[in-house]
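Novice: Predicted model, plus sequence, below.
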Amino acid sequence: MSRILESAKETIAIEAKSVQDLASLLTDDFEKAVNAIMESKGKLIVTGMGKSGIIGKKIAATFSSTGTPSYFLHPGEAYHGDLGLIQDHDIVMAISNSGETDELLKIIPFFLRNGNKVIGVSGNPASTLAKNTHFHLNVNVEQEACPLDLAPTSSTTATLVMGDALAVALMKERDFKPEHFALFHPGGSLGRRLLMTVKDVMRSTDLPVIDAESEMDEVIGTMSNGRLGLAIVEENGQLAGVITDGDLRRGMKNQKNAFMDMKAKDIMTSSPKFIDKEMKLKKAEELMMEYKINALLVVENQKCIGVLQVYDL
C-alpha cells in the first residue's frame, strides 16, 4: 500500500474512533439540553470561533432544517453589537474545543445575565466554558488526526457528530416527519414531491387522444406524435381506456396479419390507472411503484385532462 493510502486510512480510523468514543462521554446534561431546547419559546443560537465556528454554522443549519429554529452568531460580531439579537428565552450553544477561547468567554457573562440557558460544547469538562454553562457536552478526543496533533480534525468531527446527535434527538421528540422536512426544503426533490400536486407538473396540452373506433394506423400515428408512449382512448367524449407501447406490441404479436384491421377499442386497456389532479406527487410516485407503471392518467368528470409520467416527478 502506498504511503498516501496508508495516511488516508489512518486518518479515517482515528476520526472514526473519536466518534465512537463519544457515546461513553454522554451524561445527563445531554438529555437536559434536549429538554431545555424543547421547552424554549425562542431560537437556538450557535456560536464559536475559527473551526468551531465553521462547524457551528453547519450545526445551526441542521437544526433549522429539522424543526429547531436556529442561527449562527459570530462571537466577535456579538461582542461588538450583535448581542442585541439575543432574547432572554433563546438557548445558546457555545462551542470551543479547549473551552478557553477568549472571544467566546467574553460574551458568556452576557448570556447568563440575560437569562439565557447556555449549552457548552468542549473537549475539556474542567474548562472555564464547562464551569460557566448550564449544560456541558463533552467532545474530548484522544488525538487529532493531524500528524502534529495540532490542526482541528478529530475534534471538529466529534463536535459535528454531537450536534447531529442533538438534532436527531430533537426530531424524534418532536415526531418530525418527512412532510415537516419538506416545508423547510421546498426546493429539494423531497420537498417538491411532498408539496407539489399532480396538476403542477402534468402534461395537459396536445394530449394524444383518439376515438375508440379509430383505425390502427391512426392509433400508431397519434402515439408517435404524442411522444408519451401511450394513446388516450375516448368514447362519446369520455375516457374509455388507454393504449400503451406494450398493448401495441402484444396486439401485433397475437393478431399478426389481422392487427392493422383492428380498432383502438380492440387492444386498449379498458381499466387504466388514473388519479386526481390534486394528488401529491409523492402519492402518485408510490402508485407508479406499486403498479410498476411509468405513467398515470389524470381524470376529471370521466375525461382525461392530463398525463403524469415518472420523468415528471
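Specialist: Everything's here; your move.

Novice: alpha carbons only for contacts and neighbour counts from here, please
Specialist: Noted.

Novice: all strands for the stretch 151-300 of the chain, in order.
Specialist: In the stretch 151-300 of the chain, strands defined by DSSP state E, counting those that start in this stretch lie at 209-211, 230-235, 238-244, 274-275, 295-300, listed in chain order.

Novice: Compare those and report which one is nearest to H134.
Specialist: strand 274-275 (54.3 Å; C-alpha to C-alpha).

Novice: tell me which strands and helices the closest one is in contact with?
Specialist: Packing contacts for strand 274-275, counted by 3 or more C-alpha pairs under 8 Å, 6 or more residues apart in numbering; DSSP states H and E, involve strand 295-300.

Novice: and the angle from the helix or strand harbouring V307 to strand 238-244?
Specialist: If you go by DSSP states H and E, V307 is part of strand 303-309. Taking axes from the mean of the first three to the mean of the last three C-alpha atoms, to 10 degrees, one finds strand 303-309 and strand 238-244 inclined to each other by 30 degrees.

Novice: In addition, the following structure is provided for comparison:
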Amino acid sequence: MAKEQKVNIKELAIKTILTEAQAIEKLAEMVDDSFEKVVSLIYNSNGRVIVTGIGKSAIIANKIVATLNSTGTPAIFMHAADAIHGDLGIIQPDDIIICLSKSGTTPEIKVLIPLIHNMGNPIVAIVSNVDSYLGQKATFVLKATVDQEACPNNLAPTSSTTAQLVIGDALAVCLLKLRGFSDKDFARVHPGGALGKKLYMRVSDIFSEANPPRVSTNAKIRTILLEISSKRLGATAVIDENEKLVGIITDGDLRRMLANNNPVDMVTAKEIMSANPKTIEKDEMAISAFNLMEQNKITQLVVTAEGVYVGMIHLHDILKEGVV
C-alpha cells in the first residue's frame, strides 16, 4: 500500500458529489424511444422482471429489484455468475431480463447473453459502453454512459453504478405512474416500520373506547381532577345532559384556573372548559391525528364516531406506536 498522502477531505468529497451529479444530469439527454419501449414492454408483460449483473452492478441490480417490487412491478434478482451454474431456471417464458454492466464485456455476461437468447426472453441492457458485446446483443439498450468515475483513479465503480441506479429508479417511477399505484397500494406492500404505519394505522387502532374520560357540565373541581388523573390522558371531555360533546378540560386549563387565585370550590366544568375542542373521527389515519395536534400545538384530540364522542387520543400514544 502506498504511503499515506495529505488529502483535503472536504474538497475531495465535494468533487465526488459534483462528478456524480454531472453524470446523472447527462443521463436526461440519453432518455430516448428505447426507454419508452422498455417501459411499455414491462407494463404489458404477464411475466416478471429479472435483473442481473456482476460485481458492483449486481448490488445495484438488487436495489432496482427492491424498488420495482415495492412499487407494483414483480421483480427477481439473478446473479450473472450463478445464472450460468443453475440459476437460469429462475427465468420463465414471459419474463423480461434487465442486464446491468458498465463495460458490457465481462466474461460472465458474454456467456449469459447467448443462453438467454436461446430461451427467447427479451434482454434490456443498462450499459455505459453501448458499443460493447452487451450493447450489441441486447434487444433494447438504455444508455447509462458516464465520462468518468468519481474515483480519482477512474477505476472504482462510482458514477457508473449511480447512473445504473438512477435509470432503474426512472423505470420504476414510470411504471408506478402507469399502474396508478396509490398510497393504499404502497401501504399494502410496506406494512412494517414507521412508513407502513403512516399509511395504514388508524386512530381506532390506537385509542381505547373503554371508559373514556368524561364529566358533566356541572361537575366540580374534585370530580374533574379525579377523572383526568385516573384516565391518564391529561384531559377529559365535557358532556351535556343530552350526551353531546360541548368541551374539553386539560391539565393546562386547570393550571390556568388555579393561577387566577379565584375560589375554586364552586367552579364547574362548564366555566373552565375550552368549547369546540379539536376532534378527529376514529376511522381517520393516525398520522392525520398527529398532524392536527402539531398544527394546533396540542397533545390530545377528542375522538368521535359520526360526530359522537367515543374517546381521546394522546400524542404519546401515537409516538409510542412509531407512526412518526
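Specialist: Nice, thanks for sending it over. From a predicted model like this one, the values you see are computed outputs, not experimental measurements.

Novice: Which one of the strands of the stretch 151-300 of structure 1 lies nearest to N114 of structure 1?
Specialist: Closest of these to N114 of structure 1 is strand 274-275, at 55.7 Å (criterion: C-alpha to C-alpha).

Novice: most tightly surrounded among the strands of the stretch 151-300 of structure 1?
Specialist: Highest mean neighbour count among the strands of the stretch 151-300 of structure 1 (mean count of other C-alpha atoms under 10 Å): strand 230-235, with a mean of 24.

Novice: so what secondary structure elements neighbour it?
Specialist: strand 209-211, helix 216-226, strand 238-244.

Novice: average distance between the strand holding V307 of structure 1 and structure 2?
Specialist: With mean C-alpha distance after the TM-score superposition for structure 1, strand 303-309 of structure 1 departs from structure 2 by a mean of 3.2 Å once superposed.

Novice: Nearest spatial neighbour of A275 of structure 2, chain-adjacent residues omitted?
Specialist: G247 (4.3 Å; C-alpha to C-alpha, 6 or more residues apart in numbering).

Novice: and if you look at Q309 of structure 1?
Specialist: Q309 of structure 1's closest residue in space is A295 (C-alpha to C-alpha, 6+ apart), at 4.3 Å.

Novice: Contact partners for the counterpart of the one you found in structure 2?
Specialist: Alignment note (TM-score structural alignment): A295 of structure 1 maps to Q300 of structure 2. By C-alpha atoms under 8 Å, 6 or more residues apart in numbering, Q300 of structure 2 lies in contact with L233, G234, A235, M293, M312, I313, H314, L315.

Novice: wait, what's in contact with the last one?
Specialist: It refers to L315 of structure 2. F290, M293, T299, Q300.

Novice: In structure 1, what sits opposite it in the alignment?
Specialist: With TM-score structural alignment defining the correspondence, L315 of structure 2 maps onto V310 in structure 1.

Novice: once aligned to structure 2, how far is the longest helix along structure 1 on average?
Specialist: Scanning structure 1 for the longest helix, with DSSP state H as the assignment, gives helix 3-25. Superposed on structure 2, helix 3-25 of structure 1 shows a mean distance of 1.5 Å to its aligned residues (mean C-alpha distance after the TM-score superposition for structure 1).

Novice: Where does that helix end up in structure 2?
Specialist: With TM-score structural alignment as the criterion, helix 3-25 of structure 1 aligns to 8-30.

Novice: mind checking how far that stretch is from the chain centre?
Specialist: Relative to its parent chain, stretch 8-30 of structure 2 has a centroid offset of 26 Å by C-alpha atoms, centre = their mean, to the nearest Å.

Novice: Only the buried residues of that stretch, if you could.
Specialist: T16, T19, E20, A23, I24, L27 (16 or more other C-alpha atoms under 10 Å).

Novice: Nearest residue to the third one in space, please, no chain neighbours.
Specialist: Closest residue to E20 of structure 2 in three dimensions, ignoring its sequence neighbours and counting by C-alpha to C-alpha, 6+ apart: S159, at 4.9 Å.
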